[in-house]
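In: using only what follows, build the 3D model:
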Amino acid sequence: MGKKHTAQSLLDADEFEIQPHQQYARSLGPRGNHQHEVEFLDGTKKLVTMPPRFRNLVWVKRGHFVVVDPSLGTVSEKVGGEIVQVLFPKHIKALQQAGQWPAEFSHQTATKDTEHHERSDDDDDDNDDNDDDLFVNNNRPVLSESDSSSDEDED
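Out: Got it, this is the predicted structure:
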């Protein structure tokens, strides 16, 4: 299966169906060596592997939802399965409409969408400069306005 076919199969929401032995999980972040820590519906946390067909094609970040097959990728007792599908927002929306999305994850996706919506509303309402949103470079010393004016006075 080529990269083009793999990418297309990932994006096709119509063809996606979860198998009975597969489980929904939320990513807690990458742990290196193509492994990700995920949290299942029951709250258990395990390491799962990213199969070679997804590597350098899909990036799974903290908070993303995936489908895990626990019967695959059990090379050691630390690894609890393999990621078989990365769920994009349109996949989640289709699963919610079909009534197949777990209620445990519905609250988390709704909260994330609400926070994003509230944040964008706040940005529209306030045209003030919000320093909290700006990137802070911790490698450079922070000079306040009083420090810079005192330096100019000394010259």
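In: going forward, measure contacts between C-alpha atoms and count neighbours the same way
Out: OK.
In: could you count how many residues lie near V86?
Out: Other residues near V86 come to 21 when the count uses other Cα atoms under 10 Å.
In: mind checking the SS state of Q100?
Out: The local conformation at Q100, judged by DSSP: H, G, I helix; E, B strand; the rest coil, is coil.
In: let me fix that, I meant to ask about Q19.
Out: With three-state DSSP as the basis, Q19 sits in coil.
In: could you measure from it over to M50?
Out: Between Q19 and M50 the distance is 18 Å, computed by Cα to Cα, to the nearest Å.
In: one more: G81?
Out: Following Cα to Cα, the distance that separates G81 from M50 is 9 Å.
In: that older thread, neighbour count winner among Q19 and M50?
Out: More crowded of Q19 and M50, by other Cα under 10 Å: M50, with 23 against 9.
In: after the helix of greatest length in the chain comes which helix or strand?
Out: In the chain, ranked by residue count with DSSP state H as the criterion, the top helix is helix 103-125. Reading on from helix 103-125 to the C-terminus, the next helix or strand found by DSSP states H and E is helix 145-154.
In: how far does stretch 13-24 stretch from start to finish?
Out: End-to-end distance of stretch 13-24: 16 Å, with Cα to Cα as the criterion.
In: meant to ask about stretch 65-74, not that
Out: Using Cα to Cα, the span of stretch 65-74 from its first residue to its last is 20 Å.
In: what residues sit buried inside that stretch?
Out: Within stretch 65-74, the residues that count as buried by 16 or more other Cα atoms under 10 Å are F65, V66, V67, V68, D69, P70, L72, G73, T74.
In: ok, residues contacting it?
Out: Residues outside stretch 65-74 that contact it (Cα atoms under 8 Å, 6 or more residues apart in numbering): 18, 21-27, 48-49, 79-88.
In: the structure of the following sequence is requested for comparison with the preceding one:
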Amino acid sequence: MSRATKKKHVMGEISKDDFSPPKENQQIVRILANRGNNLHQVEAPDNSTFMVSLPNKFRRNIWIKRGNFVIIDPIVEGVKVEGEIVKILSDEHIKYYKKDNAWPQAFTKEERKGNNEIEENLNRPHTWDNGSDDSNDSSNCSDYSNSKGREL
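Out: You can find the predicted model right below:
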């Protein structure tokens, strides 16, 4: 299967209106961090954190960011990786699950940040205005000349 065909099938599977609630062994979790190699650290409704893997069909086709919600299947024999992502939830899924009372109570108290509410980048240097206004700098423009020797 070509990459374009695979992407078409994966996107079709995600975008279809499958609003079925999670099965008894599945659970809804929130993505906390990407740990590399398609592993994600997640938080369960009981505040426990563990690692889950992204299956091959989603790799290089779907990107998951921090704060997204997914449905996982637990891996019983897993030591480091305790689950596998089955479904990535969209905003429509979340609204439907809340209306259907299938949404975990631990996640209802917290609001997700939308794409418009981007956190401030703390890695940029802060510039501080020292508050001094020197009027001498702008009033005496005749002291400066351009490259052709003319006064400005």
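In: what's the TM-score for these two chains?
Out: Here the TM-score of the superposed chains, computed with TM-score structural alignment, normalised by the length of the second structure as the reference length, equals 0.70; 134 aligned residues with a Cα RMSD of 3.5 Å.
In: list the buried residues for the longest helix of the first structure?
Out: Within helix 103-125 of the first structure, the residues that qualify as buried are F105, T109, counting by 16+ other Cα under 10 Å.
In: and the next helix or strand past the longest helix seen in the second structure?
Out: For the second structure, the helix that runs over the most residues, judged by DSSP H, is helix 3-15. With elements assigned by DSSP H and E, the helix or strand that comes after helix 3-15 of the second structure is strand 27-36.
In: list the helices and strands that following strand packs on?
Out: Under the contact definition 3 or more Cα pairs under 8 Å, 6 or more residues apart in numbering; DSSP states H and E, strand 27-36 of the second structure sits against strand 39-43, strand 69-74.
In: wait, which of these is closest to D17 of the second structure?
Out: D17 of the second structure lies closest to strand 69-74 among those, at 15.1 Å (Cα to Cα).
In: give me the mean distance between the closest one and the first structure.
Out: Its match in the first structure and strand 69-74 of the second structure itself, once the structures are fitted together, sit a mean 0.7 Å apart by mean Cα distance after the TM-score superposition for the first structure.
In: in the first structure, what range does that strand match?
Out: The alignment of strand 69-74 of the second structure onto the first structure (TM-score structural alignment) covers residues 65-70.
In: ok, stretch 33-47 of the second structure next?
Out: Using TM-score structural alignment, stretch 33-47 of the second structure corresponds to residues 29-43 of the first structure.
In: list the buried residues for the matching stretch?
Out: By neighbour count, and taking 16+ other Cα under 10 Å as the criterion, the buried residues in stretch 29-43 of the first structure are G29, P30, Q35, H36, E37, V38, E39, F40.
In: show me the contacts for P20 of the first structure.
Out: With contact taken as Cα under 8 Å, 6+ apart, P20 of the first structure is in contact with no other residue.
In: so what does it match up with in the second structure?
Out: P20 of the first structure maps onto E24 of the second structure when the alignment is built from TM-score structural alignment.
In: can you give me the distance of that match to G78 of the second structure?
Out: Applying Cα to Cα, the value for E24 of the second structure to G78 of the second structure is 19 Å.
In: go on, N61 of the second structure?
Out: For N61 of the second structure, the distance to G78 of the second structure (Cα to Cα) stands at 25 Å.
In: can you check P45 of the second structure too?
Out: Going from P45 of the second structure to G78 of the second structure by Cα to Cα gives 20 Å.
In: now A106 of the second structure
Out: 25 Å.
In: centre-most residue in the second structure?
Out: Note on the second structure: the residue nearest the mean C-alpha position is K65, at 2.4 Å, using Cα atoms, centre = their mean.
In: distance of the aligned residue in the second structure for K3 of the first structure from I62 of the second structure?
Out: With TM-score structural alignment defining the correspondence, K3 of the first structure maps onto K7 in the second structure. Between K7 of the second structure and I62 of the second structure the computed distance is 9 Å (Cα to Cα).
In: before we move on, what about A4 of the second structure?
Out: Shown here: A4 of the second structure relative to I62 of the second structure, a distance of 13 Å by Cα to Cα.
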